[in-house]
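Chemist: Curious how this folds, go ahead:
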Amino acid sequence: MKKNFILLLFATLFFSGCSTDYEVLKSVEGVVLTADSSAKIVGETITLTVKDNNNSDVTGEAAIFVNGTAIEGNTLTSSEVGDFKIRAVIGTVSDTLTVRFYDGSETNFVKRVLIEDYTGTWCGYCPRVAYGIELAKQHSDHVVAVSIHRPSSNVSSSVYDPYNYDTSELENTLGAEGYPKGFLNRKTQWNFPEPENIAQVIGLTQGVNPKMGLALETSVTGNTMNVNVNVKFSSNFSNLKLVVYVLENGLIYDQHNYTTYYDGFDLLEDFHHNHVLRAVLTPLLGEAINSSETVVNHVYTRSFSVPVPANVASAANIEFVAFVIDADGNAINVREALPNVSQDFEEL
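Modeler: Okay, the predicted model is just below:
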């Protein structure tokens, strides 16, 4: 009887702030379905995990469906090349997850998601998005966050922020006014309330492979930063652009908080601000990559050797983020790196 109820529920569901920039959506308990890999060679095993928004593992309580058919357990394998669509049901239905089994002849890369958090120390509702980022990072280490502080550097202004970075050129393309606002892979708005929509973020680390990976080589010596951004392609692309950020972690400054998060206190004294945007090494909307560089099996490299930004308080706390965007401005894949590292491509 219970199994029939779950199947009926699945069939029914399967087919069926500081500003006012968000449409208020009904809050629901999230179901976060992930796979340990979005692509495996035929005969290998993909393991599925189901969690709630609070990162509690509920895999054992969930019903998992592959191409519409319930399976036993939480692992999947195939002897044939192909894509499989997966959903999990536990009180509600997860987003659809696509995984692929391939014959070993194609190159796939780990898929990461970019969160750009438009925030302000003066903005009492902004801790909501910050808290959502913390939850998302607990779910997956494939989440890359950038905290863009806005909107005024004028110390006399009521919206003064000591870490303000002018991103008006980018914000004007988003169609969302006010703060806070969180955007995923540049162009997708993170649904309100963000901490209850973690599945939307994690879903962008899953599914169809981007066929593009990044690897960074970084160093900070004295007052000089050296960054090599390497991009490898396993398919042909065109009309791509590169964006490279310099961030800073561990900045301490009071944060207003009108939310129930962080125990509901206002002020949050000596709040730790991380992933704070301090400089952009490319144009904010991206630097064009010649199409001759974006072909299968080719590695494109862009190198930078520049001074540490004057607004950086501690060079030891620098972080680099590089991502590639398509012709519509959507981030295809992203990578982050601390200073003095040499990354390999994350090939699957």
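Chemist: C-alpha from now on. contacts and neighbour counts both.
Modeler: Will do.
Chemist: Let me see the ranges of the helices in the stretch 1-150 of the chain.
Modeler: Assigned by DSSP state H, counting those that start in this stretch, the helices in the stretch 1-150 of the chain fall at 2-14, 127-139.
Chemist: Dump those into JSON lines; add mean neighbour count as well.
Modeler: Below are the helices of the stretch 1-150 of the chain laid out as JSON lines (neighbours: other C-alpha atoms under 10 Å):
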{"stretch": "helix 2-14", "mean neighbour count": "14"}
{"stretch": "helix 127-139", "mean neighbour count": "21"}
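Chemist: Here is the second sequence; please produce its structure so I can put it next to the first one:
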Amino acid sequence: MKNFKQCFLLSMLFLGLLISSCSSSGDDSLNPDPEPEPKESRKNSNVSVSSTDAPANYTTKILLEDYTGTWCGWCPGLALEMENAIEQNSNIIGIGIHVGDNMESTYAESLTKKFNVSSYPNAKINRSATWNQNYSSLESYLEKKSNLGIALNASVENEKVKGKIQIGFNSDISESLDYVILLVEDKVKADQKNFYSGNDDFTNHPLYSQPTPLKDYEHANVLRKFATDIFGDIIPEDYTKTGNVCEADFEINLDNYVVDNCYIIAFVLEKGGKNILNVQMVKVGSNQDFD
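Modeler: This is a model prediction of the structure:
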């Protein structure tokens, strides 16, 4: 009997240790090690301060982003208004962001979600407001004094654009900013629907007498690629000080695009990605200094 009790006690002790061990293992699984802090995917170590002698004044330029598609019969009307605005003021820079056609880029879905684009045609002014296709609504943006400017170098080497962006500041900005660099191709030909054609509600419109589709219609400044994150790489707050010139190198493959029709567009915007502070454009193979 004594041996039986000893065996029983030893068995219970072993079982208790086993249960205790399993419980401990279970507790660990319920309280795993914390996940590592997410990396800042838009922080670009390539950005540096190259000078403390930035120009004192900069020309304010604005960006119009036209969300469009060849299937959209009203879209050539907005494109025409944008063309007229750019002819009236060269400080307006336009981009065509195509959705649902052969010119759609891999970025279109993310951009339309970010900027709540659900109807077409649709154009955004400096990523901060929807354009009403009236030139006068652009004037207040053009009249603002900019506290930063952009210079671009865009040389071509081995079917790539290899360039440098410089961003100069003439006053302190007390927060980090974002900068975006992208490639557009101008004069891309594709048939375009035209709902103005023969439409009695638009007898005075320039497109009324034109056919539908518009054969070999030239699409302006079609978005092709980004050299940065599509919503911008970060310019640290420490860099956004009076007199500083920040710079960064960039590179974009030209693929099969027509090089003579390609341009680099760069802009700086507030943190959060919805207010552009200034923009610059340069033809691939050329340089554009601060202006």
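Chemist: re earlier: of the helices of the stretch 1-150 of the first structure, which approaches Ala327 of the first structure most closely?
Modeler: Ala327 of the first structure lies closest to helix 127-139 among the helices of the stretch 1-150 of the first structure, at 26.8 Å (C-alpha to C-alpha).
Chemist: roughly how far is that closest one from the heart of the chain?
Modeler: 11 Å (C-alpha atoms, centre = their mean, to the nearest Å).
Chemist: What ranges does the stretch 151-300 of the first structure have for its strands?
Modeler: Assigned by DSSP state E, counting those that start in this stretch, the stretch 151-300 of the first structure shows strands spanning 181-184, 188-189, 212-221, 224-233, 240-248, 251-255, 268-273, 276-280, 287-289, 299-307.
Chemist: What's the average distance for the second one when superposed on the second structure?
Modeler: The reference is to strand 188-189 of the first structure. By mean C-alpha distance after the TM-score superposition for the first structure, the fitted strand 188-189 of the first structure averages 0.7 Å away from its aligned residues in the second structure.
Chemist: for that strand, packing partners?
Modeler: strand 181-184 (3 or more C-alpha pairs under 8 Å, 6 or more residues apart in numbering; DSSP states H and E).
Chemist: tell me, the strand it packs on lands on which residues of the second structure?
Modeler: Against the second structure, the aligned range for strand 181-184 of the first structure is residues 122-125 (TM-score structural alignment).
Chemist: Tell me how far the matching stretch lies from the chain's centre.
Modeler: Centre to centre, stretch against its chain (C-alpha atoms, centre = their mean), the figure for stretch 122-125 of the second structure is 14 Å.
Chemist: quick revisit: how about a markdown table for the strands of the stretch 151-300 of the first structure, with mean neighbour count added?
Modeler: Conversion of those to a markdown table gives the following (neighbours: other C-alpha under 10 Å):
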| stretch | mean neighbour count |
| --- | --- |
| strand 181-184 | 23 |
| strand 188-189 | 17 |
| strand 212-221 | 22 |
| strand 224-233 | 20 |
| strand 240-248 | 23 |
| strand 251-255 | 17 |
| strand 268-273 | 15 |
| strand 276-280 | 23 |
| strand 287-289 | 17 |
| strand 299-307 | 14 |
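Chemist: So for Val110 of the first structure, which of the ones you listed sits nearest?
Modeler: strand 212-221 (7.2 Å).
Chemist: Could you list every helix and strand in contact with that closest one?
Modeler: Where contact means 3+ C-alpha pairs under 8 Å, 6+ apart, strand 212-221 of the first structure is packed against strand 224-233, strand 331-337, strand 341-342.
Chemist: which part of the second structure lines up with stretch 280-296 of the first structure?
Modeler: Going by TM-score structural alignment, stretch 280-296 of the first structure sits over residues 226-242 in the second structure.
Chemist: Same question for that stretch: list its buried residues.
Modeler: Residues 226-236, 239-242 are the ones in stretch 226-242 of the second structure that count as buried (16 or more other C-alpha atoms under 10 Å).
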